[in-house]
Every structure is written in structure tokens, then in C-alpha cells.
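Asks: let me see the structure of the following:
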Amino acid sequence: MRLHHVLLSTIAIASLTACNHADSDDDAPRAQALSLDSVSKNIPISVDTVHATAAEQYISLTGRVTYDEDLISRVVPFAGGIAVDVRADIGDQVRKGQSLAVVQSAEVMDVSSQAAAARSNVAVAEKSLHAAEILHKSGLMTDRDYEAAVREVERTRSELQRTQDVSGLLGSSSSSNYTVKSPRTGTIVQRAITQGSHFRADDDSPLFTVADLSRVWVLANVYESDINAVREGDSVAIQVIAYPDTTFHGIINRIYSVLDPGNRTMKIKIQVSNPRLLLKPEMFANVVIRRKEHRYLPSVKTTSLIFHNNSHWVLVVGANDKISPRKVHPYREVGDRTYIMDGLAEGEHVVASNQLLLFNAIVQ
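Replies: This next block holds a predicted model:
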């Protein structure tokens, strides 16, 4: 209250020494212009310089973090069996090739038996070929019989290679067990296997799901009114509740050109680098899209604006540091600044603190 009386006293003194009116509009507040120097002696005043920059569109969206489907692997069983040792759980960090589980399988035993038989067949075929070479060189074996011996060696070697490849895929270390290994470095995000569980080879359900979370997606919802402002390749800023002081940056790399009939929104996919693994799947995210327009407009701090009689005003510091109200027409608020369509020019100065108190004192 004391400050208000001081302002009124300042205005009264200024009215005796100044004769310039603030604005010629019919709805403009009528008051004598004040001196910045005289006012700042009584209350703290800060002044903001008007800058003209490319206008921005500012769109705020909601979304959620999910896996990058290009960096996810679903581990399915190569053969049916029983899990005898489960070595990884949800949330574990694993390396490519790391053992996730050991499975006991009759099918693996069959493969091991086939591999042993194939090795024996190769040994017999190679021994027969060695004898055939001696006989063929001596003229005691026809070319046809010799070629048959060569083909038999090739066939048995091919069968041995096949069984070895199957054994390699199964990762078998004994006659009846095989090892389930991680196909990539990442995080276990799903596990559908427990010790003692049974499963078949034709079961499509993954035993484990491994995701590389060093890059994730954010799926955000865009309302119909904002669809025309979204472009593939746009940069976005992302914040999550878990890290309120951290801003993540991503790129829109896909726009789904269909609307959800339930909430009338269109989804966009944002690719986000996540090297510290701070972003977790299913986190809620706030997404901000900023797009520069091809027009340059003056802007001021949003807090500098004063709403009076259904209009927006600012206190302009003019020649000789005189303060006077001026009507402006805001274009768009972006962050902590507002673009002005008309009423201000680049390089002008406006009061940026205690302006409402000063304005109210002026118009009374």
C-alpha cells in the first residue's frame, strides 16, 4: 500500500512537469508519461529490449516411451524341451552371446546322435575313397566307381556340416542340453520362461525379449488442429517426470497418417538417443515441437504484457526515458516470450518488472 501511494505521488509530480499523452486510441488509458529515473528511485524496474526473430510455432504433446523396434530381438526356442537353468531376468543388462538359459531337449539328443553318426560316415567314406584312389590309379577300378566314391565323401561331409550347424545354433554343450544365448547386447525387457517350464519348438512365443535401449522411440499424440504443423525431420524437446531438469532431444521420423477414432489424434514416432539409458519404456513424456516460420516479428517477455479492457498493453520506455502505455496485438506465445503482430518495433524498450503495479497506478 505504501508503494502504491509512492507511485501516485510520483505520477502527481510528473503530471505537473509533463504534457505528453501515452496513446491516442479511444480505449487508451489517459495518463501523463512518467520518467524511468523518477520511478526507479521508488521501485525496482527492469527493462527488456524488443528483438525481432523468426516466429516459431510451439506445440505441446503427450506421449510415452517405447522400444525402438529396429533394436529389439525376440528369442524363440530352436527346439522343444524343459528349462533346467534360467540365468537372466527382466531388467538385466546382457551382452551378445551371453547365456540366458539352459534347456534339456530330446531333440538336441537326436541332433547329437546324428552328428556322431555323420562323423563316423565321413571317416568311412574317406577311408573308402583312399582305397579307391589306389585301385583307380592301378587300373583296377573304373572311372564310374571312383567318381561314386568321391560323391559319397562329399555327401557325408555335407551331412556332417549340416548337423554341426544345427548344433551350433542350439549351442549344445552336452548330448541333451542346449544354451539359449542373447542375440544382441541390451536389456532383458520380457521373460516368459521359468525353471522347469516346458515348451515346444513350434511355439512362437519368445522366451526372452532383448532390447537395445541406447535408442528409443517416443510415440506422441497430435490433435487435428496441430497436424498441419508437424513435419518429418522436425526436432523436438522431450521431458519426463523422472528427470524434470533434463531435456532430451529427438527427431520425428514417422507420421502415422491415420486418426484414432476414440480420441481424434494422430500418432507420430520420435527417435531419441538414450546413451545413459535414462529413458525407460512406458514412461510418460511431454513433447514440445518448435518450428520456425518465414516471418520475423518483434518479441517481448510474456510477463511484460498487461491485459486491460480486453486489450494487451506494454509500458514503453521512449525518448528521454519516459514511460508510457502502448496497445499491442500479440501473435503467439512461445516459451517465456510472446511475438507481437503490431504495436512494437525492434530495438524499442519495455518495462519487464513491476509493470502491472506501475500500469495500475498510471491509469487511476
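Asks: use CA for all of it now, contacts and neighbours both
Replies: Noted.
Asks: where do the helices sit along the stretch 251-364 of the chain?
Replies: With DSSP state H, counting those that start in this stretch as the criterion, the stretch 251-364 of the chain has helices at 355-363.
Asks: for the stretch 101-250 of the chain, same thing?
Replies: Along the stretch 101-250 of the chain, the segments classed as helices by DSSP H, counting those that start in this stretch run 106-137, 143-170.
Asks: contacting residues around the nearest residue to residue 275 once chain neighbours are set aside?
Replies: Spatial nearest neighbour of residue 275, excluding adjacent residues (C-alpha to C-alpha, 6 or more residues apart in numbering): residue 214 at 4.7 Å. Residue 214 is in contact with 273-277, counting by C-alpha atoms under 8 Å, 6 or more residues apart in numbering.
Asks: returning to that earlier point: can you add mean neighbour count and distance to residue 187 and give the helices of the stretch 101-250 of the chain back as TSV?
Replies: Listed next are these as TSV, based on neighbours: other C-alpha atoms under 10 Å; distance: least, C-alpha to C-alpha, whole Å:
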stretch	mean neighbour count	distance to residue 187
helix 106-137	17	28
helix 143-170	16	22
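Asks: please provide the structure for the following sequence as well, for comparison with the first:
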Amino acid sequence: MDARKPVEPEADSARAYFEETRERPRRSMLRLGILLSIVVAVVAAVAIWPQPVRDAAEKAVAIAQGFMPGKHEAEETPGDKPETKTANAGERVFRPTKEQRTALEIKPVAPGTFRPEYAAEGRIAINEDDNVPVTSPYSGRVTKVLARAGDDVKAGQVLLTIEASDMVQAQNDYQGALNGLNKAQALYKLEQNIASRQQELFQARATSLKDYEQAQNDIIAAQSDLKTAEASLQAVRNKLRLLGKTDDEITAFEKAGRMSAETEIRAPIAGTIVQRKVGVGQYISSSGDPLFVIGDLSTVWLIANVRESEVPKVRIGQEIDARIVGFPRTIFRAKISYVATSLDAATRRLGVRAELDNPDRSLKPEMFANFTITTGGDRFSPSIPSAAVVYEGEKAHVWVSRPDGAIEARDVKLGLTNGDNVQVVDGLKNGEEVVTRGAIFIDRAASGSNAS
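Replies: Below is the predicted model of the structure:
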């Protein structure tokens, strides 16, 4: 037989049929592999990718499943193609295939609790009603600093010592006042003796009335000088006390005639050192800034900065919840006790304040906090997941599942939010079923289909 002889037509048709039959499983496996790759990509996107990338990945799955037009759209059979039609004027109805419907998540509308509230940012601050700035009543050079920020101190505890220039002058003044007192005491005692002698002579008619009266006047003058000297000494003693000297040190100075030029500054109250602004060798003055700030951290202030648009809602007594980065599982709750009278010129925010108990002192001043301020009571309304809502400008709609298997678009009016749920003010009733996953893809598929 000639090898160049043409193949019979029947044999050629059989071969073509065989080749086509053999290629069908390969094409099916290829499509299945592509679909599995897309699903894996979507799972990874949902886990780690930002929302825009998730949308793109889910869009790819939607194309693969037939929610949106894709390159395989031409391969669909007429019976499997989803249908979108307008039942009435302005009404959109989508009829998904069985495969598409299994990819959707449909949940009933359930009653939910919503509270009118708004958010603000702010910080933790020391309770200024329970903190005291420590200043120096005199000028001098710091020789010792005995307390650090964060230390707990007792009332009267020494915080620092300084070599005060006022101390030398105070010592001289005290010495002069002490000498003046000793002199006044001696003079008064002398005048008492003279007056007593003059009285004896006058009674014996050995002296004149004039001399007797003069002696009485002299003792009165000496007594007045003594009181003045005592007052002067007390004034200088008080000055030494202000300079940090104790009564024991002052008494020792009276005996020894010497006193150290160093003086101590003590804590006026018990509490925690929340600020320290002084160091060894620093020269301080009586008119300078506070050296320490001592506060009682058993209570702290919550300072919230409210946006200008929310200012009309602010009231004293409103409940405020604070969430702090360092305590992610704890909500700190208090009530607004103070509202500022004006906005901050730089930030255009209104400061509000609440006092919070801090018994274990775990909250530290200047911690950042996010606040939620409640403006009213609980409201009970139909609730749906926010993922079910499709926005078109200022309008919103959801896809509602009907008993006949179709899904229709319905406009809704939304209200408050509570976590991932949103309040439905109008448009839905409890028990109606809405698409909570895949709504955006139904919306795009419906928009891309031809209405009949």
C-alpha cells in the first residue's frame, strides 16, 4: 500500500473525536487548578492584605464563579447565566445560580442595641486638685537633690538642700535680734531695781515725787523695749524657719553662735514626685519655676479633646469610656465633671474632663487615650452587619433575599453604629434576610447585566 495515500474520511473523524475527548479532562483540570489558585489567593488576601487588595481578590473569585462578567462568560450555557431584571420601575432583582448562591452569606435582620455616642482623643493627666508645686522661698545654689521623679515621699521629707545667700543675712539678723533682746532684758531688770529703790526712798520721804515718777516711767519704757526686742527675735526666728531651719537648729545656734549656710527644702504633702526640674549645682531663685511637683496619683484626670462639630452634644454628667493602649482589654469609665468655656485656638477642640480612681496607680500621666462619650440612652432597632450595606453617594441599599430565591435591592436609611453592626432606621424589618457577604459583587454583577 502507498504510504502517501490519503487517510479515509471516517478514520480522520474518529481521530478528531478521540483527540477532543482526551482534551476535555485536561481543560477541566486546568480550570479547577485556576479556581483553586484564586481561592488560595483570596484566603491570603483576607488574612493579611488591605481592604482594596481584598476587594480585588474577591472580585477575581466573583468572576471565576460567574458573579461578574469575565473572559469565560461566553462559555456559560443559557440556563446557568444569572438573571437581573426590573420587576417594577426602579426595582432591581438578581437571580443567582445555585453555585453563586452557595458562595453568598445570607443572615436575618436581628434586633440590636445602639447608644448615641461620639469619639474623641486625649490623655491621662495628674489631678491638679491634689498636686502641689514645690518652690524655693529664697535664692541660692543647689548642693544636694534627694528625690527623683516617681519617688513616693512623706510630708516633711527633705527633697534638696541649697546654700542660700539669704541664710547668712538671716543668721546676722538673728544674732542682732538676740543681742537686742539680751540688752532689753538687762535694761528692764535694771529699771525694775531703780524703780523699787525709788519707791522705798519715796515712802521714807528721802526722795522727791518727781524722781519717783521718773523711775516709774523708765520701767514702762524698758518694758516696751523688751517686748519690741522679743518681737524682732521672733520675726527673725520665723525667717529661719522659712529658710528650712528647725527649732532645734535655731536653739543650737543661740548657744553656739554658728549655723550652716545650707538649708533644706521639704515636701509639703505626701504623694508621688511627678515632675523634677532641678539638679545639683543649679542656681535657683525665689521667683523661679517649681523645683518639684508632688501629686496624689490615687486619682487621675481624663482629658478629652472634642471636635468642634460635636461640641453641642457635650454635657456635664455624660458617661465617658477610655481605652488606653497599654490596657487593650480594659475600659475605664467615668463621668464628665468639667467642660472648658472655650475651644483651643490651635487645635479647634473643646477640652472636657473626668476624674477617675487609680488605686493601684497603673495609669500614668500623659498616657494617650481614645474616648467614647455617650450622649443618650440605649435604642433598640433592627441591626445588620455593615458589610451588607452598599453605598451609592449619600444613599445606601442592601440586597434582600426573597422566598422565590431571587435577591432584590432595597434602599435603607441607616442610623447609629455598634462595632461591626449598623442601625436600620427605615427599609428593613426584623427577620428579613439580607446578603452579608458578597453584596458588593452582586451589585456589580447586576449593574453589568442587561435588564430585561
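Asks: which among the helices of the stretch 101-250 of structure 1 is found nearest to residue 70 of structure 1?
Replies: With C-alpha to C-alpha as the criterion, residue 70 of structure 1 lies closest to helix 143-170 of those, at 22.5 Å.
Asks: ranges for the helices of the stretch 1-150 of structure 2?
Replies: Going by DSSP H, counting those that start in this stretch, the stretch 1-150 of structure 2 shows helices at 9-48, 51-65, 98-103.
Asks: turn the helices of the stretch 101-250 of structure 1 into CSV, columns for distance to residue 189 of structure 1.
Replies: Below are the helices of the stretch 101-250 of structure 1 laid out as CSV (distance: least, C-alpha to C-alpha, whole Å):
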stretch, distance to residue 189 of structure 1
helix 106-137, 28
helix 143-170, 22
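Asks: out of those helices, nearest to residue 60 of structure 1?
Replies: Nearest to residue 60 of structure 1, of the helices of the stretch 101-250 of structure 1 and by C-alpha to C-alpha, is helix 143-170 at 48.2 Å.
Asks: just how off-centre is that closest one within its chain?
Replies: Distance of helix 143-170 of structure 1 from the chain centroid (C-alpha atoms, centre = their mean, to the nearest Å) equals 51 Å.
Asks: repeat for stretch 267-279 of structure 2
Replies: 24 Å.
Asks: straight-line length of it, end to end?
Replies: Length of stretch 267-279 of structure 2, first residue to last, C-alpha to C-alpha, to the nearest Å: 17 Å.
Asks: what does it rub up against?
Replies: Counting by C-alpha under 8 Å, 6+ apart, residues outside stretch 267-279 of structure 2 touching it are 132, 134, 142, 145, 147-159, 290-297.
Asks: buried set for it?
Replies: Using 16 or more other C-alpha atoms under 10 Å as the test for burial, stretch 267-279 of structure 2 gives 267-276, 278.
Asks: report the central residue of structure 2.
Replies: residue 369 (1.8 Å; C-alpha atoms, centre = their mean).
Asks: got a list of what the aligned residue in structure 1 for that residue touches?
Replies: Aligned counterpart of residue 369 of structure 2 in structure 1: residue 285 (TM-score structural alignment). Applying C-alpha under 8 Å, 6+ apart, we find residue 285 of structure 1 in contact with 62-65, 218, 238-241.
Asks: for the contacts of residue 214 of structure 1, which single residue is the most surrounded?
Replies: residue 274 (18 neighbours; other C-alpha atoms under 10 Å).
Asks: wait, that residue touches residue 216, no?
Replies: Yes - with contacts counted by C-alpha atoms under 8 Å, residue 274 of structure 1 reaches residue 216, the gap being 6.6 Å.
Asks: re earlier: of the buried residues of stretch 267-279 of structure 2, which is the nearest to residue 190 of structure 2?
Replies: Using C-alpha to C-alpha, residue 268 comes nearest to residue 190 of structure 2 of the buried residues of stretch 267-279 of structure 2, at 45.7 Å.
Asks: whatever residue of structure 1 lines up with that closest one and residue 217 of structure 1: what is the separation?
Replies: The equivalent of residue 268 of structure 2 in structure 1 is residue 183 (alignment by TM-score structural alignment). Noted for residue 183 of structure 1: a distance of 21 Å to residue 217 of structure 1, by C-alpha to C-alpha.
Asks: returning to that earlier point: please name whichever of the helices of the stretch 1-150 of structure 2 is nearest to residue 255 of structure 2.
Replies: Of all the helices of the stretch 1-150 of structure 2, helix 9-48 comes closest under C-alpha to C-alpha, at 81.6 Å.
Asks: can you give the distance of the closest one from its chain's centre?
Replies: 57 Å.
Asks: show me what counts as buried in that helix.
Replies: Under the neighbour-count criterion of 16+ other C-alpha under 10 Å, helix 9-48 of structure 2 has 35, 38-39, 41-42, 45 buried.
Asks: what does stretch 72-84 of structure 1 give?
Replies: 72-84.
Asks: number of residues surrounding residue 159 of structure 2?
Replies: Using other C-alpha under 10 Å, the number of residues around residue 159 of structure 2 comes to 19.
Asks: strands along the stretch 251-364 of structure 1, start to end?
Replies: Shown for the stretch 251-364 of structure 1, the strands assigned by DSSP state E, counting those that start in this stretch span residues 265-273, 284-301, 306-308, 311-317, 322-334, 337-342, 349-351.
Asks: who touches the fifth one?
Replies: It stands for strand 322-334 of structure 1. 21-23, 28-29, 32-36, 56-58, 302, 311-318, 338-344, 359.
Asks: could you give the angle of that strand to strand 311-317?
Replies: Orientation check (axes from the mean of the first three to the mean of the last three C-alpha atoms, to 10 degrees): strand 322-334 of structure 1 against strand 311-317 gives 130 degrees.
Asks: now strand 322-334 of structure 1 and strand 284-301, what's the angle there?
Replies: Going by the same axes, to 10 degrees, strand 322-334 of structure 1 makes 150 degrees with strand 284-301.
Asks: strand 322-334 of structure 1: how far from the chain's middle?
Replies: 37 Å.
Asks: give the buried residues for it.
Replies: Neighbour-count burial for strand 322-334 of structure 1, counted by 16+ other C-alpha under 10 Å, picks out 322-328, 330, 332-334.
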